[in-house]
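**Student:** The sequence and its predicted three-dimensional model are supplied below.
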Amino acid sequence: MTRVVHALGYSLQGLGAAWKFEAAFRQEVILAFVLFPCAFLLANNHIELVLLISSLFWVLIAELINSAVEAVVDRTGTEIHELSGRAKDIASAVVLLSLILLAVVWGIIAWHRFLGS
């Protein structure tokens, strides 16, 4: 149980660091807080609700991964290196794909809710 408590503490420290040092994470958290209640209004059933909410969490997860990769790459040095750039670009692509997923999920469900048959 002690390990679980410590792991929770480390996770909360990670969330705190992301909030403190990553503007994009703060913006995405605010977006999630705005859209989360909207998901309950938009969803017609529990499956749609799960899709809407999980797409919000995927964006936050992707941003945390991106921030972690950037921190590790920046920690290793300030010189420009092809592999460092590639790692950062790939992590950034994870965020982009999660945002596209968010837009697709929300767009399809909103389309069916307001314009579909």
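**Tutor:** Yes, it's here.
**Student:** alpha carbons only for contacts and neighbour counts from here, please
**Tutor:** Will do.
**Student:** So for stretch 69-77, what gets flagged as buried?
**Tutor:** Val69, Glu70, Val73 (16 or more other CA atoms under 10 Å).
**Student:** do stretch 85-104 as well
**Tutor:** Going by neighbour count (16+ other CA under 10 Å), the buried part of stretch 85-104 is Ala87, Lys88, Ala91, Ser92, Val94, Val95, Ser98, Leu99, Leu101, Leu102.
**Student:** And for stretch 50-66?
**Tutor:** For stretch 50-66, using 16+ other CA under 10 Å, the buried residues are 51-53, 55-66.
**Student:** likewise stretch 34-48?
**Tutor:** Leu35, Phe36, Ala39, Phe40, Leu42, Ala43, Glu48.
**Student:** and the fifth one, what does it touch?
**Tutor:** Same thing as Leu42. By CA atoms under 8 Å, 6 or more residues apart in numbering, the contact list for Leu42 reads Leu49, Ile109, Ala110, Arg113.
**Student:** Please compare the first structure with the one that follows:
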Amino acid sequence: MNFHKFGKSFVYATQGVLQAVKTEQNFRLHLLAAGIVSLAGIFTGLSKWEWIIVVMLIFGMFMIELVNTAIERVVDLVSPDYHLLAQQAKDIAAGACLVYAICTVIIGLIIFIPKWSVILF
């Protein structure tokens, strides 16, 4: 195993995440949402298993946004001019992000609403 190459792979991966943070508005929006959800979790006293679910949802959203961004960049590279299939590929990748985001909201509501109802009532 080449430890130098292994170490550089972490550098490249970090550069990829930072590039997404700098250039992708949706990624920054998800970072903000993750911060808000994390604060809400702290203030509502999530259980260990609830935190595990929330962390998996948050990082799952980050991962799918990164994959979506990579797909968009590759499509732009291989198809700089408009092409229907290129547009469909980008739309489908964005759709995957939307579906996962809806899933995270539903699960988040399932976790948080019972806790908020105890606090409010």
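**Tutor:** All right, it came through fine. What you are looking at is a predicted structure, and each value in this text was computed from that prediction instead of being measured.
**Student:** on that earlier part again, just put the buried residues of stretch 85-104 of the first structure in TSV and tack on distance to Met1 of the first structure.
**Tutor:** Converted to TSV, these look like this (distance: CA to CA, whole Å):
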residue	distance to Met1 of the first structure
Ala87	35
Lys88	36
Ala91	33
Ser92	35
Val94	33
Val95	33
Ser98	33
Leu99	36
Leu101	36
Leu102	36
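**Student:** Could you list which of the residues you listed belong to helices?
**Tutor:** When DSSP state H defines the helices, the subset of the buried residues of stretch 85-104 of the first structure inside them is Ala87, Lys88, Ala91, Ser92, Val94, Val95, Ser98, Leu99, Leu101, Leu102.
**Student:** Just the closest of the buried residues of stretch 69-77 of the first structure to Trp19 of the first structure, please.
**Tutor:** Proximity of the buried residues of stretch 69-77 of the first structure to Trp19 of the first structure (CA to CA) peaks at Glu70, which lies at 14.8 Å.
**Student:** give me the element that closest one is part of.
**Tutor:** Using DSSP states H and E, Glu70 of the first structure sits within helix 46-76.
**Student:** That helix vs the second structure - mean distance after superposition?
**Tutor:** Following superposition, helix 46-76 of the first structure is found to deviate from the second structure by 1.1 Å on average (mean CA distance after the TM-score superposition for the first structure).
**Student:** Just tell me the aligned range of that helix in the second structure.
**Tutor:** Aligned by TM-score structural alignment, helix 46-76 of the first structure falls on residues 48-78 of the second structure.
**Student:** Distance from the chain centre to that stretch, please.
**Tutor:** Distance of stretch 48-78 of the second structure from the chain centroid (CA atoms, centre = their mean, to the nearest Å) equals 4 Å.
**Student:** What of stretch 39-47 of the second structure?
**Tutor:** 20 Å.
**Student:** Likewise for stretch 19-39 of the second structure?
**Tutor:** On CA atoms, centre = their mean, the centre of stretch 19-39 of the second structure falls 8 Å from the chain's centre.
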